[in-house]
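Novice: I'll drop the sequence and a predicted model, then ask my questions.
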Amino acid sequence: MASTTDSSVLRSKDLLTLVTAFQAGWYADTRILLPLFSGKFAVVRQVGVEATEAVAPGGGLLCTSDESLRRFDKVWAPWYDTHHGLRGVRRLLRCRDSCRYVLYIHACCFGYVDVVMELVATWPMCTKMPRYLDLSAWNGQLHVVEYLQEHQYDECATTAVDWAARHGHLKIVMFLNGPVTPPEHCTTMAMDWAAEGGHLDVVTFLHHHRSEGCTTDAMDWAAQNGHLEVVVFLGTHRLEGCTTLAMDMAAQNGHLEVVQFLHDRYAHVGCTTDAIDLAAMHGHLAIVQFLTENRPEGGTVDALNWAAENGHLGVVTYLHPQVYDSHAVTVAMDGAIQAGQLDVVKYLYDFRVDPLNMWALAIARERRHRHVLEWLHWAMNPISHQVQPDGRGCI
């Protein structure tokens, strides 16, 4: 039988750790992380590089989806806090060296500057990895950006200002424009993206402190997303203007005040027939009325068809008197029948001159719009039915 001394040696935690350090595999306390490193992480190409073009080493922006990064951090953060920070990271890297790639992405995006420093110090390939600074700026990690700038690990950074502007990180935009000599490069995408996201403070700063400017995309995208203050600022202080896409998309998304401003300031640019058509599709009656009464472009029969199909009775009743093609009413009602829009069907029924479309009825039956079929059966045979399908007495 082993002596007490021998037994204590065999049960020594420190000795067991030393022995297992020379074995392949994962430490017990790192196994919870194993699933996080089994997937493939995507390489997102640099903005402005076509998907068919080759990307030079270091030219891609290595990252993964926001959702994947959040899932990773949900497991990583408590593990990192529990297992002594960098000591745990070093043990993890002894298990699988390829973990460095994922750790690099996560550390830059979530602000683990100590992990960034560890990777820079121990991994020569890290200096060739794409865009530390861009990743950190993209996710608003100012302290990581400051560290990378201070130690000049930003040779591959070309879009840091653009990414920071896109996500509204004004402090990072200001930092990259301030103490850095020379200031970090950016493109017109910075203001375009900031405008798209409604980041008026970033747009204002870039306008006053950068020379790159923007493109018509800035106002187009801001209008599309209903950022009226940004649209007004761009229209007041900049000369790029917009395209017809601005009013078209603002109309589609129901941004009446934006449509009105664009009409007043950029009447010469105007819109296309898509403006009324798409506004009608989404039931924006006030915009349909405004455009009809104030713009010359008009709409197409698609406006009535799409409004009917989507059940926007108010738009249908407004547009119908302006449609002089009886066949257009037939097409609109057919779409309403197929989509199960009974109120629209009831309204258009009295204006229909063509026979009912058997194909439309078949589709309604296939989609189980029984309420529409029953009402149509009653409407075509009112004498033999004393009560309507909705329970009201026959007139």
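Specialist: Received it, and whenever you're ready, just let me know what you need.
Novice: use CA for all of it now, contacts and neighbours both
Specialist: Will do.
Novice: could you check the distance from D29 over to C95?
Specialist: Plainly put, D29 is 11 Å away from C95 if you go by CA to CA, to the nearest Å.
Novice: who has more neighbours, the two?
Specialist: Each of D29 and C95 has its neighbours counted (other CA atoms under 10 Å); C95 has more, 19 against 13.
Novice: Q23 versus the more buried one, what's the distance?
Specialist: Applying CA to CA to C95 and Q23 gives a distance of 9 Å.
Novice: in this protein, which spans are strands?
Specialist: 43-44, 61-62 (DSSP state E).
Novice: ok, residues contacting the last one?
Specialist: Okay, so that is strand 61-62. 42-46, 105, 130-131, 134-135 (CA atoms under 8 Å, 6 or more residues apart in numbering).
Novice: Which residues belonging to stretch 144-152 are considered buried?
Specialist: Within stretch 144-152, the residues that count as buried by 16 or more other CA atoms under 10 Å are 144-146, 148-149.
Novice: take a look at this one as well, against the first:
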Amino acid sequence: MPATSAAAATVVTSPELMRCIFAHQCGVYEDILPLTKLLPLHLSNRSLYFLMIGNYPVFRHHLDHFARGFTPWLKVHGTSSLPRLFTCVISMPFTVELFSACVGHLDIVDFLIDHDYVDPSIPLMDLAAWAGQLAVMTHLLARKPRDETSKHHTLTPTTLDWAACNGQLNVVQYFTKTMMAPCTTDAMDGAARCGHLDVVQYLHANRHEGCTTDAMDRAACYGFLDVVQFLHVHRQEGCTHRAMDAAATGGHLEIVQFLNERRDEGASSDAMDGAILNGHLNVVKYLVDHSSVSTSSVDVLHAALALGDQPMTAFLMNRFCLEGDFWSDEDNHHNDVVDYGIITGF
């Protein structure tokens, strides 16, 4: 065999040399290609992160789908192949970071930290707290950080705030009992906003940070009557008129009734406007019959007419007597709505 052929054979049969050659070529390794299809193309690093904190169930659905493909690959290739994966797919380091923190994969957590693949702007500790991964959190605390300024090994007030907001009672309990780790009013505010009554109750009974009016305002907005009732009975922060405004806009009649009958903050015209524009006729009827709240302008009534909501418009025709031919709505061609009101006698 000629010397050149022998040299070529040596190169192509050497995995180490071939990896060096392939590193300078465009493309994706065959074993990695399936991993690129595990997450929707529109989910960038930032959008995946915001999905995690904005809609955790949907985020977990995507993460579980990713795990079904990534876990078998990892079992075959190990963490030593992660740099090759990260070189091929630029968004993969952050995706794997989320995966390791949220499912509790300590080997990957250690690898990412040791090789500086962790996103410095989003502490691993906070990600683990959001996901309720107590094992990851205690593991991070036990590690000696190379960089003393790193937040990946530290419990900050944000850490427990995140855990409380996502309903991770086990995390809140553990770090309250073992070290009274810090948090802020965002903890109870966030837990109330997301309907985690058990967390709200625990924070109330075992911590001193309290909450703000945002707690009841947001709980009312998202329809968590049990949280609103608990805050009303046990806390002194109260709420603002935005509580009833948001509850009415969202169609949460029981909360509107509770706030109107038990509290004095009242509501603004946004309550009636929001209920009308979102088609919550039962809320509109209640506000008309049991409160002094009214709509802010004829524009809202005109919008309701333009939407073609027959029962709503018929009710409004009877309750809001306006001058001229307002209800004729000739421009918007909704005479069928007006006829409905006349026929039904609303």
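Specialist: The structure has been received and is ready for your questions. What you see is a predicted model; the values in this text were computed from it and never measured.
Novice: out of the strands of the first structure, nearest to M1 of the first structure?
Specialist: strand 61-62 (58.5 Å; CA to CA).
Novice: Quick check: A135 of the second structure touching G104?
Specialist: Yes: the criterion here is CA atoms under 8 Å, and A135 of the second structure meets it with G104 at 6.9 Å.
Novice: So the two - more neighbours on which side?
Specialist: G104 (20 against 15).
Novice: what's the more buried one in contact with, if anything?
Specialist: G104 of the second structure touches 128, 133, 135-136, counting by CA under 8 Å, 6+ apart.
Novice: which position in the first structure aligns with it?
Specialist: Aligning on TM-score structural alignment places G104 of the second structure opposite G111 in the first structure.
Novice: What is the lengthiest helix in the first structure packed up against?
Specialist: When the first structure is parsed with DSSP state H, its longest helix is helix 66-82. With contacts taken as 3 or more CA pairs under 8 Å, 6 or more residues apart in numbering; DSSP states H and E, helix 66-82 of the first structure sits against helix 86-95.
Novice: rerun at 10 Å
Specialist: helix 86-95, helix 99-110 (3 or more CA pairs under 10 Å, 6 or more residues apart in numbering; DSSP states H and E).
Novice: So for L376 of the first structure, which of those sits nearest?
Specialist: Using CA to CA, these put helix 99-110 closest to L376 of the first structure, at 59.1 Å.
Novice: What is the closest one packed up against?
Specialist: Short answer (3+ CA pairs under 10 Å, 6+ apart): helix 99-110 of the first structure packs on strand 61-62, helix 66-82, helix 86-95, helix 113-122, helix 132-138, helix 142-150.
Novice: just the helices in the stretch 151-300 of the second structure please.
Specialist: Ranges of helices in the stretch 151-300 of the second structure, per DSSP state H, counting those that start in this stretch, are 157-165, 169-179, 185-193, 197-206, 213-221, 225-234, 241-249, 253-262, 269-277, 281-290, 298-307.
Novice: Could you check how far the first one is from the centre of its chain?
Specialist: Average the C-alpha atoms of helix 157-165 of the second structure, do the same for its chain, and the two points are 14 Å apart (CA atoms, centre = their mean, to the nearest Å).
Novice: now it and helix 134-142, what's the angle there?
Specialist: Following axes from the mean of the first three to the mean of the last three CA atoms, to 10 degrees, one obtains 170 degrees for the angle between helix 157-165 of the second structure and helix 134-142.
Novice: got it, and the last one?
Specialist: Our comparison of helix 298-307 of the second structure with helix 134-142, counting by the same axes, to 10 degrees, yields an angle of 130 degrees.
Novice: Done for today, thanks.
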